[in-house]
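Colleague: need a 3D model of the sequence below.
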Amino acid sequence: MNRAIVSIWFPTFAIDRWSRISARQGEEARTLAPALLVTETAHGPAIDAANPLARALGAEAGMRLADARMLAPGIAAFPSDHEGDHRTLEKMALAAQRWGPWTMVDGQDALLLDASSSAHLFGGEAAMLADIEHRYGMEGYGARVALATNAGAAWALSHHGGERPVVTDPAALPAALAPLPAAALRLNADTRLLLSRLGLKTIGELMAVPRESLARRFRNRRSPEANPLHRLDQLLGRTHEPLVPLIEEVPPTADRRLLEPVLHAPLLARIVADLALDLARTLEAARLGARRLVLRLWRVDGDAIERAVELASPSRDPDHLARLFDERLDDIEAGFGIDQARLTAVWAEPLDQAQDRLDRERGKGTPLPMLIDRLVTRLGKANVACLAPRQSHLPERSQQRIAAGAEPPSRAQYDLDIACRPLKLLDRPEAISVIYLTPDGLPRRFRWRGTMHDIVKVEGPERISPEWWRQRSSTRLRDYYRIEDGEGRRYWIFRNGLVGDGRGGLPDWYLHGLFA
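Modeller: This is a model prediction of the structure:
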């Protein structure tokens, strides 16, 4: 059985999509005037697409906007949306799977469809092609379709053939392709120019050239777009052209259609809990954990309500997932009632089973990721932050604020003895008065905030040099001491500078942190 590949080409796809969006937004007036879609380039705006009124004035794709305005000064220009065009084309490719088992995006304005075993379901190849053109035409997209035994031939016939050509016999391909121009080979501009200079304007003329001559002339061109012999073999089915079908990734979802509309928040919260339980089972089967959840509610009158939450780490705990939506349900206006609810994990990450301990049950309390999720849900993501290590040996610069749930830098990058540092640092080191009587300069007594403290234990010093690449050359080094007073309170103090270091007078003392 021969393959049946359908090429669906949208000659004016970008401008058709722009017209549909303008009509949907209530701006039909701008579609009734000459309009262009342009992209900024190094040499000024270039035209990507033009509507029929603009083309009637002489504007064409590939022209400069300045040249088009020389022909029609009042022509309107709008920025192209290449990313939006590609996303729309992918959605159209998925929708085209109603005619065949797989589809794919072909370039910027075409689709490929495998209809090898499905054409008879639509009344044959010709009837299926007519149905495809009609359906896309109803949506506002002009389409040209063709069917052949391979993708290259289908593309050539849809772009340069007649009205809905069908070639189901490989032996009939040479006769069907011979009248087509050499541009149907999908060659680059340089190769097309070279063929034109050689007088080879059609595929039939190219097929009449001895194969050895073509191989010798283009032996250094290995790219398919630059080698007409390679493209010719693909069109005639002599070599295989790899195709990558578009596979739709359906995110884990839990759905509920209600027999009776729900009006009150307690019942809605119960439904969300049931959805979270169903979703957790789906995630567990796929060994995934949710990172972003979207709850969609449909009212009886057709309006849709959407609420979204994002998690700090992957989770499939149903109680935790449901609790995140507790405060998001208070402001929902149910109207005449909600009759459908859907919970979707639009972002999921791998999450394997984990067991905390073997000797006893899991300890009480809320794990840190769940606590972060609840705080973010209640206070907002911009108001919750975490501390992470930063590459600096100065205590006040050794940590940084990162967004809640963000991946912290690896602690192995930093050579810091965290156990020797106090958990509480003052916002700014506070000056203290120190009395030291020992020859090596160890402190024995200091005054802080009007209170005298006798030092009974001293450990140190820990010397920290200035960051010369960031600070001034006059910055002094620090000697940190861990001390304990007579009442058992522990402090972290440092001496700023050394006697005779040439960077100022006598050293100053500061208190920088408190131990628990």
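
Colleague: only C-alpha atoms from now on, for both contacts and neighbour counts.
Modeller: Noted.

Colleague: pull the contacting residues for the most centrally placed residue in the chain.
Modeller: In the chain, the centroid-proximal residue (CA atoms, centre = their mean) is residue 347; its distance is 10.5 Å. Contacts for residue 347 were tallied using CA atoms under 8 Å, 6 or more residues apart in numbering; they are 251, 290-293.

Colleague: swap in 10 Å and give it another go.
Modeller: Counting by CA atoms under 10 Å, 6 or more residues apart in numbering, residue 347 touches 251-252, 288-294, 310-311, 314.

Colleague: distance between the helix or strand it falls within and the chain's centre?
Modeller: Secondary structure assignment for residue 347, by DSSP states H and E: strand 338-350. Remark: strand 338-350 is offset 18 Å from the chain centroid, using CA atoms, centre = their mean, to the nearest Å.

Colleague: before we move on, the earlier item: which of the contacts of residue 347 fall within strands?
Modeller: 288-294, 310-311, 314 (DSSP state E).

Colleague: may I ask which two of the residues you listed are separated the most?
Modeller: Greatest spatial distance among the ones in strands among the contacts of residue 347 (CA to CA): 288 and 294, at 16.1 Å.

Colleague: I'd guess residue 84 is in a helix, am I close?
Modeller: Yes: if the criterion is DSSP: H, G, I helix; E, B strand; the rest coil, then residue 84 is within a helix.

Colleague: burial measure for it, as a count.
Modeller: A count of nearby residues for residue 84, using other CA atoms under 10 Å, gives 12.

Colleague: next up, for comparison:
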Amino acid sequence: MSVWLARLSVDRWRHALAADAAEASAPTALILETAHGPRITAANDAGLAAGARAGMLLADARALCPDLAAVPSDPAGDLATLEKLAVWAQRWGPWSALDPPDGLLVDVTGVAHLYGGEEALLRDVARAFARHGLTARAALAPTAGAAWALSHFGKANTILAPCDDPLRVLGDLPVAALRLDEDVLTVLRRLGIKRLGELAGVSGVGDDPAQEVAARDSLRRRFRNHRSPAANPLLRLDQLLGRVPEPLLPVIAQVMPMVQRRMMEPLRHRNLLDQVVEDLAADMIRTLEARGEGARRLELALWRVDGEVLQRRIELAAATREADHIIRLFAARLDDVEAGFGIEAVQLRASWSEPLTLDQADLDAAAENHGTALAACIDRLTVRLGPKAVTRPVLRASHIPERAQGWQPPLAPISPAQGALAFHSRPVKLFDRAEQISVLYASPDGVPQRFRWRGSVREVVRVEGPERIAPEWWRERSTARLRDYYRIEDEAGRRYWIYRQGLAGDGRGGVPDWFLHGMYG
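Modeller: Purely as a prediction, here's the structure:
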């Protein structure tokens, strides 16, 4: 079964504005920033009526409808929703698979009788998605390719029985029903092939085996440089007809470890809440031990009597099963909790866990007690200062000074591609952005003698250099200019790191510019 959520992004946006019907009914387009400007990815009904279409530049759409509102699209959110729907759709079959960006494939082999037949199954699918406010088109077929073609280009709730001739039912569908890339569709249109039946005739499907081989060889030579299935019309046609199997990656639901407590009496005091958190932490540790995992992210939810849910979350630098460490981290996050009329339920969930083998708990406990466990220290600093406040510098494989260093989480592994290159000495203080200065020198290629920086003139008494650094041609434009760096010292003993950008007459600009990039000492 193929389920096409044709308006997934628009439906998600409309649900977010459920309380504002006027804004949801106004002409609106979801946009995505591109190199040529904002481009429309989807539009609501009013936007479509005004002329907005997917793929159109926002400027062109507003030429047709000046009142068209633009809202940033959320592809990551759409994919996350699609993953949840894939797990939810397993109510109709033993497994399901994603069909990005807006579709699902569900294996319903041998389960239609549980719903009273295939027609009743499709009606149940339509009702279930409609209850969630999602526009869906479903179709049943013996192969994933045929089901996809029917759900996207056929009539709603279409069923292709195994005894039916696929080419007779699908022959009038456009070749786009084969899930081909746009450039391949363009080539097929130029060849005069617009329907599946026409492609089947050209490829010799149903003819004498010898004639079919000759016809397929002729078409295969036309697309011999295309490797992926979406660029191979013969492979897609064989998958649709069931001649070639199509592997699919099923979505497997990951059960998150979760423990909870429901109170006989609402909690209103902090000491009682701390006791409940300690009990939940102990239960969570036992659950993680049974799974052979350690927690990296823990979420604590507090249900108040008035219906409000308070949530606190911590992320750990390394997977852990230390209950005392978890309790200390949550203690710092519960200081601002307002119990109101009381808390009637508490839930602790490990939304991110990793495999964690058994270790020597006595040595780790000694390190924890003496405050020398690095991961525990980082966790405490992160809870106190914020999730992005603790980072560490790492070397990058680049000879450009401002690109030779980056920042990453404290315990994140260093990529094998990262590493230090052999550099000359670098200043202690390197500016985030080089500041332009005015330099006096004897000749265009001579050493600097005097320069002006931040309103003051400095006399140069010592110069060392240049150190020439060429641009990274694989990531910069061809007009990028090289740099000549100098280590200089003024009359007051202050030392600077300056560079000349470009050379006179290099054909990549006018007079070279000078910049101050860092300071020594």
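
Colleague: picking up where we left off before, just checking, what packs against the next helix or strand after the strand holding residue 347 of the first structure?
Modeller: Using DSSP H and E, the helix or strand that follows strand 338-350 of the first structure in sequence is helix 368-379. The contact analysis (3 or more CA pairs under 10 Å, 6 or more residues apart in numbering; DSSP states H and E) places helix 368-379 of the first structure against strand 304-315, helix 318-323, strand 385-389.

Colleague: now these in CSV, with mean neighbour count and distance to residue 81 of the first structure?
Modeller: What follows is those, written out as CSV (neighbours: other CA atoms under 10 Å; distance: least, CA to CA, whole Å):
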stretch, mean neighbour count, distance to residue 81 of the first structure
strand 304-315, 18, 26
helix 318-323, 18, 36
strand 385-389, 16, 35
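
Colleague: would you format the ones you listed as TSV with distance to residue 374 of the first structure included?
Modeller: Shown next, in TSV, are these (distance: least, CA to CA, whole Å):
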stretch	distance to residue 374 of the first structure
strand 304-315	9
helix 318-323	8
strand 385-389	13
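
Colleague: among the ones you listed, which is nearest residue 76 of the first structure?
Modeller: So among these, strand 304-315 is nearest, using CA to CA, at 35.7 Å.

Colleague: average offset between the closest one and the second structure?
Modeller: Once fitted to the second structure, strand 304-315 of the first structure is off its aligned match by 2.1 Å on average (mean CA distance after the TM-score superposition for the first structure).

Colleague: quick one: that strand to helix 368-379, angle?
Modeller: If you take axes from the mean of the first three to the mean of the last three CA atoms, to 10 degrees, strand 304-315 of the first structure sits at 150 degrees to helix 368-379.

Colleague: hmm, residue 239 and residue 230 of the second structure touching each other?
Modeller: No: with contact defined as CA atoms under 10 Å, residue 230 of the second structure does not reach residue 239; the gap is 11.3 Å.

Colleague: and the two? Which one has more around it.
Modeller: residue 239 (20 against 15).

Colleague: aligned partner of that one in the first structure?
Modeller: Aligning on TM-score structural alignment places residue 239 of the second structure opposite residue 234 in the first structure.

Colleague: related to what we said a few turns ago, need the contacts of residue 347 of the first structure in TSV (columns: distance to residue 389 of the first structure).
Modeller: Below are the contacts of residue 347 of the first structure laid out as TSV (distance: CA to CA, whole Å):
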residue	distance to residue 389 of the first structure
251	35
252	35
288	29
289	27
290	27
291	24
292	26
293	30
294	33
310	24
311	22
314	23
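
Colleague: can you say which of these are buried?
Modeller: 252, 288-294, 310-311, 314 (16 or more other CA atoms under 10 Å).

Colleague: and those residues as CSV, adding distance to residue 160 of the first structure?
Modeller: As requested, those are exported to CSV (distance: CA to CA, whole Å):
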residue, distance to residue 160 of the first structure
252, 43
288, 48
289, 49
290, 48
291, 48
292, 46
293, 47
294, 45
310, 49
311, 52
314, 51
